[in-house]
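no sequence for this one, just the structure:
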């Protein structure tokens, strides 16, 4: 089968930052599905792994990355029961296995959902990783529920892939009042179209949230940089509130700053369930199916912004260059 990968970590503009190669089509066992892929989307995790997973080395076998896909089930393992051959599926995969930038991929059925019926393959490919991340941080980590309707949430990084779908879930599913951050007219407009009630500039975060009428906010979601916005989050979070972040921390966080307000803090990593084969790993199957239903009913909408056509080195170089710029809005998809 044809695949796009790399043997060593290089700047994206380098000639061999990506290579096209042929490799054996895998066979499913156990609960795996063999999926013939038709579209993928590109996420920041893709370029971060490309930049860091093969530094100062040349891999014997090229590494295939990519963690978002839409395709058709071509074969199933002997223990698989959730899907059958011919089913259209979408998923974000497992960071410890070969990725989706190829014609075929093996994926555990417990982290796969039925593709939304009313969306094109490109529209659907934009959804899985970001929707899983946003759903988990809202409903599994912060445990937002019916009792929280009408409360406020500040989403730092509203126009990005995760931010875009998090705005929709927070507004249209959780029933929260959404304050999103953006710093350019086009990103502010995008946040509004996703459902944000207020848009503030993250370079003037505390002042602009206060000017919007909020002394404190009930929840904060950080999708940009925990360290950069830590003091602002500490200032803005309501006593007994909850902060969640997906971005990691380059230096230790001063969690003691949350003590006086009795504030909770949670990390979210979408790959936790698949990496540790948690007892509730199948929850990602259920989440993706819930999201597909919400998309088909029009409660949520795709965050697709741009599509590149063709499984090629050129397209993945272009996609990674765009994401590395930090200026992308919504999601970028490569369709085969």
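Arrived safely, thanks for sending. The shown structure was predicted, so the numbers you read here are calculated from the model rather than taken from an experiment.

hey, let's count contacts and neighbours off CA atoms from now on
Fine.

biggest helix in this structure, by residue count?
Longest helix in the chain, counting residues (DSSP state H): helix 283-296.

which ones are touching residue 27?
34, 75, 106 (C-alpha atoms under 8 Å, 6 or more residues apart in numbering).

show me where the chain has helices.
Counting by DSSP H, the chain has helices at residues 44-52, 121-125, 128-135, 161-168, 185-194, 205-211, 226-236, 272-275, 283-296, 313-324.

and the comparison structure, right after this:
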């Protein structure tokens, strides 16, 4: 089967950083779906793994976690799906990635794809949707239809996670949503997705909030450049506020949170599948819930750019855009 992967960690402008491959077809395990991949999207984790995880000398590592496709076969213990079903999901970080014609995924972390979206539009959603949903409801523990009178600041509102977090918070809670964006087009994007206001993260956040008449906030979802904004985030949070973080930092000092008794929450959507937690099926359930919201017209896809077919050259372009920090919404690729 066709696939795209890498054999050594290289800068993305090196043609060998991602290569077209021919690999054996995978075999589904008892609880697995064998999926013919129709479309994928690219996330920052793809670039981080490519730069930091070196395959063995004779091996090639296939990246990619988001996928939309059609079930070709099911394992002996699968109960919720059948061949021909159209599914979408974000796979496990412990298994080969979705940048391949055929892929196996645990049925518990997959769901039927939204009917009103095409494959590329659906593939944009899973990883960021799971991240945003878990951050909002499992980490910050905002009740469904709750949060009245409270304010959520989303740092990096126009990125992949921010683009779906704005929508989930607007549709499923009563929070006031303040997003950050630094360009006219990303500001407009955040407002169109449902943010009540947008401030500029290229300027001090506390000052921007005060200038907007908002003042301190109850919760911050810091989705990018947390280290750069950390002091301003602490200043912007109310006493006993909450900070949820997803990005990686070489060093993180939690002591500045102590004075205000700010609680810190880490979100990693790979945790449930990596450790096969007792509630691992919750990821498939929440994707099904979001698919219903999409089909009801309440949530829109975050796909914003299509880079063509799934091949090494196009994936190198996508990785380069992600690494630039200028991606708006999600980048998708479709077909082999």
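Good, I have the coordinates. Small disclaimer: the values here were computed from a predicted structure and weren't measured.

residue 13 of structure 1 is nearest to which of the helices of structure 1?
Nearest to residue 13 of structure 1, of all the helices of structure 1, is helix 313-324, at 7.2 Å by C-alpha to C-alpha.

the closest one against structure 2, how far on average?
Once superposed with structure 2, the aligned residues differ from helix 313-324 of structure 1 by a mean of 1.0 Å; criterion: mean C-alpha distance after the TM-score superposition for structure 1.

what's in contact with that helix?
Here helix 313-324 of structure 1 makes contact (C-alpha under 8 Å, 6+ apart) with 4, 12-13, 17-20, 42-44, 46-47, 308-309, 328, 332, 334.

from the residues you listed, list just the buried residues.
When those are checked for burial by 16 or more other C-alpha atoms under 10 Å, the buried set is 4, 12, 17-20, 42-43, 46-47, 308, 328, 332, 334.

dump these to CSV, plus distance to residue 162 of structure 1.
Below are those laid out as CSV (distance: C-alpha to C-alpha, whole Å):
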residue, distance to residue 162 of structure 1
4, 25
12, 23
17, 26
18, 25
19, 28
20, 29
42, 12
43, 9
46, 14
47, 16
308, 20
328, 12
332, 12
334, 18
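
report the two of these separated the most.
Across those (C-alpha to C-alpha), the longest gap, 25.2 Å, separates 20 and 328.

give the aligned equivalent of residue 67 of structure 1 in structure 2.
In structure 2, residue 67 of structure 1 lines up with residue 65, judged by TM-score structural alignment.

so who does its match touch?
Contacts for residue 65 of structure 2 (C-alpha under 8 Å, 6+ apart) come out as 40-42, 46, 89-93, 97-99, 127.

just to revisit the earlier point, between the longest helix of structure 1 and helix 128-135, how many degrees?
100 degrees (axes from the mean of the first three to the mean of the last three C-alpha atoms, to 10 degrees).

which residues touch helix 283-296 of structure 1?
Applying C-alpha under 8 Å, 6+ apart, the contact partners of helix 283-296 of structure 1 are 90-91, 109-119, 128, 131-132, 135, 300-302.

in structure 2, what residue sits furthest out from the centroid?
For structure 2, the residue at maximal distance from the C-alpha centroid (C-alpha atoms, centre = their mean) is residue 259, at 31.6 Å.
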